[in-house]
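Peer 1: show me how the following folds:
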Amino acid sequence: DNWSRIVTELLGRAGITINGPSPSDPQIKHPDFFKRVLQEGSLGLGESYMDGWWECERLDIFFSSVLRAGLESQLPRNVKDTLRVAAARLFNLQSKKRAWIVGKEHYDLGNDLFSRMLDPYMQYSCAYWKEASTLEEAQQAKLRLICEKLQLQPGMRVLDIGCGWGGLAYYMAKNYGVSVVGVTISAEQQKMAQERCHDLDVNILLQDYRELHDQFDRIVSVGMFEHVGPKNYRTYFSVADRNLKPDGIFLLHTIGSKKTDHSVDPWINKYIFPNGCLPSVRQIANASEPHFIVEDWHNFGADYDTTLMAWQSRFLDAWPEIADNYSERFKRMFIYYLNACAGAFRARDIQLWQVVFSHGVEHGLRVAR
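Peer 2: Got it, this is the predicted structure:
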């Protein structure tokens, strides 16, 4: 029928064959797959996978091929997708009230899952694979890289905005002798971070970052800016500004979009990160300009591909131990998410940036790599 003809032709442009022999070729199990994908776009593709309507041995290759070929821009724009982009422009989806949603719906999923999938420091963000061969090494390399870029000295006060399960706070306090204040909006994360750091000079607060009025020598924020939202970028940088001492350094670690738009992948928004939005270079530059100078901008997005694939293999290894707590549909959702993201980083469709800001440190900074 026409539906399958259109999808077959579209995927053909990316070198993908429906029911073909390659591990990246999707195997279709349900006749309505084609119609659903064309009518519902990204949401239909993801939900039909969760429903078992298609299989694909190497989803990561499937996604990187689709994105490299630019197919997402050739799919008919779904009315719902268009409305979602309009909503992101008009409304503040990350207002103080709504900001807590992602804490509940994603980060509180369960420590049983995250503690098995992630490294011992529970880093749910990109690792640094420059000289590492295991996930644990790569995450420690990332933590060390951050501390060296921040030029931490014993006795400094450090603010960690969006501190997660406290791995970075622990690492900084333990290895660099600094005192840390961490902020999170996930109750599960706060509890675990407090336990992890109980014998160190670390204070973990369950609150919105916008409530902070203090003075720190250093500020760091890893994997949190993706949840801030374009309406709040200016606020975010003004909060960092007012909390940073005149000679301080601020490091922002965030996933980035290669173009400036408000589009959020509808499937990711619904199932993984409600109210998330990836910033562009321009958006970060515009919002930070009144407050800081950019000392350094480092992109290692290709390392996120490696990180996500490492998480997937650990997730699959751990599944038998945690399967009783989750559904089979959840498993398919999570695998789809890890692979879709890995494919997007591999296609260089999305980036990972560490940006170092200061108020204009005298003599400049020699930034670690």
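Peer 1: C-alpha from now on. contacts and neighbour counts both.
Peer 2: OK.
Peer 1: the closest residue to Asn19 other than its chain neighbours: neighbouring residues, count only.
Peer 2: The shortest distance from Asn19 to any non-neighbouring residue, by C-alpha to C-alpha, 6 or more residues apart in numbering, is to Gln27 (4.4 Å). Residues lying near Gln27 (other C-alpha atoms under 10 Å) number 17.
Peer 1: now Thr254
Peer 2: Using other C-alpha under 10 Å, Thr254 has 24 other residues around it.
Peer 1: give me the secondary structure label for it.
Peer 2: strand (DSSP: H, G, I helix; E, B strand; the rest coil).
Peer 1: also Ala340?
Peer 2: helix.
Peer 1: before we move on, back to that, check the gap between the residue nearest to Asn19 and Leu38 for me.
Peer 2: 17 Å (C-alpha to C-alpha, to the nearest Å).
Peer 1: same question for Val222.
Peer 2: Taking C-alpha to C-alpha, one finds Val222 at 36 Å from Leu38.
Peer 1: ok, these two, which is more surrounded?
Peer 2: Val222 (23 against 19).
Peer 1: tell me who's in contact with the more buried one.
Peer 2: Neighbour list for Val222: 125, 161-163, 252-254 [criterion: C-alpha atoms under 8 Å, 6 or more residues apart in numbering].
Peer 1: please provide the structure for the following sequence as well, for comparison with the first:
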Amino acid sequence: MLDSRSQDDAHRTGSRAIDDLIATVLANADVQINGRRPWDLQIHHPDTLSRIAAQRSLGLGESYMDGWWDCDALDEFTFRILRAGGDHLGKNKWTLALQLLGHSLRNRQSLRRARQVAERHYDLGNDLFEKMLDPTMAYSCGYWKDAETLHEAQEAKLDLICRKLELEPGMTLLDIGCGWGSLLEYAARHYGVRAHGVTVSTEQARLARERCKHLPVEVLLKDYRAVTGQYDRVVSVGMFEHVGRRNYRTFMETSRRLLKDRGLMLLHTIGNNESTHCHDAWINKYIFPNGELPSIKQIAQQAEHRFVVEDLHNFGPDYARTLKAWDANFQAHWPELSGQYDERFQRMWHYYLNLCAGAFRARTIQLWQWVFSKPGHRVQAYRAPR
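Peer 2: Down below sits the predicted model:
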């Protein structure tokens, strides 16, 4: 039996081994502990590395929220960890790198739990999102092909969606997960459509109705599974990440039921490179409860026999630039927000935006726009704009 001195020695030896292992992973990513470069970690608490090793993604995020470590370029740190793990590390070290830094959202969402993400994320306060987002209030990836500013990128994304859907005046449009009404407002104002939007967020519905009150737009506080009727066009932007793999079939069947025979549907979603049943503990706990990223395989399997895939467009790297623009807005407006949110929230939100930006830069996750039609109803070739 070990005496107290032997136990202390064993504990110190074990801690050093853990610290050395993490240091090796960081070294492979060219990240230094207490280094001088923007992507190096600045450690403020002696138990930081042990906490990360024990709790993996949750420990990494929570220790940052608690001020145990800092990094001037969190997105670059994330990018380097993921890039090194994917390209240069062996299987065991790559596994450790992924455990250290979770990078996607994977968990199911039942009808009963559908409002949890609204209550814990989208209903945080419209003031927060109004300060962080651009005037369109689009909370999804901008399209930076010809854009210089966040507002230009978001308007370009909205217009790209409208052109891909081939919208014409008088058409009816359903937006599943309409957010604060950015696409509803744009499509009604610039393309003359009559639009319905559904969201499970009370705050989003309230602001969307206010923004669209003089347009032929109706915003419903409703789950997509409860929607009835048929529409010329159906669209979903940044909502599919909350559907969950057990509901992908239901989503596709519901969308098909709501779409007229000659219609088009556009699905805009973040995606994972691989099909997986795992989820990231920190993201799930603090940012998107019950979220889950689909793979191309998972989407295609549920679209099969229900839709024709007319187009698939990936512009995932644009999301890194979008997230950095949101973070810049958030930091610039923090003095105005600090009366309602504490410092730990500030660190959490900054970490979230940069964590995701780094993952998109590393191409660990993607941004896809799918265009679907119903089988046998569109004879002419579809030409997707870019």
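Peer 1: doesn't Ile52 of structure 2 belong to a helix?
Peer 2: Yes: under the criterion used here (three-state DSSP), Ile52 of structure 2 sits inside a helix.
Peer 1: ok, for the counterpart of it in structure 1, nearest residue in space, not its chain neighbours?
Peer 2: Aligning on TM-score structural alignment places Ile52 of structure 2 opposite Val37 in structure 1. Excluding the flanking residues, the one nearest Val37 of structure 1 by C-alpha to C-alpha, 6+ apart is Gly44, at 4.8 Å.
Peer 1: the helix or strand containing the one you found - contacts with which helices or strands?
Peer 2: If you go by DSSP states H and E, Gly44 of structure 1 is part of helix 33-50. Other elements packing on helix 33-50 of structure 1 under the criterion 3 or more C-alpha pairs under 8 Å, 6 or more residues apart in numbering; DSSP states H and E are helix 2-12, strand 54-55, helix 266-271, helix 328-346.
Peer 1: deepest in the core, which of those is it.
Peer 2: The highest mean neighbour count among the helices and strands packed on helix 33-50 of structure 1, using mean count of other C-alpha atoms under 10 Å, belongs to helix 328-346: a mean of 21.
Peer 1: quick one: contacts for the closest residue to Ile28 of structure 1 other than its chain neighbours?
Peer 2: Spatial nearest neighbour of Ile28 of structure 1, chain neighbours left out: Trp54 (4.5 Å); criterion: C-alpha to C-alpha, 6+ apart. Neighbouring residues of Trp54 of structure 1 by C-alpha under 8 Å, 6+ apart: 26-30, 33, 48.
Peer 1: out of those, which one sits closest to Pro230 of structure 1?
Peer 2: When the contacts of Trp54 of structure 1 are ranked by distance to Pro230 of structure 1 (C-alpha to C-alpha), Ser48 comes first, at 30.4 Å.
Peer 1: and the alignment partner in structure 2 of the closest one, how many neighbours?
Peer 2: Aligned by TM-score structural alignment, Ser48 of structure 1 pairs with Ser63 of structure 2. Using other C-alpha under 10 Å, Ser63 of structure 2 has 20 other residues around it.
Peer 1: need the contact list for Ser63 of structure 2.
Peer 2: Here Ser63 of structure 2 is in contact with 48, 51-52, 69 (C-alpha under 8 Å, 6+ apart).
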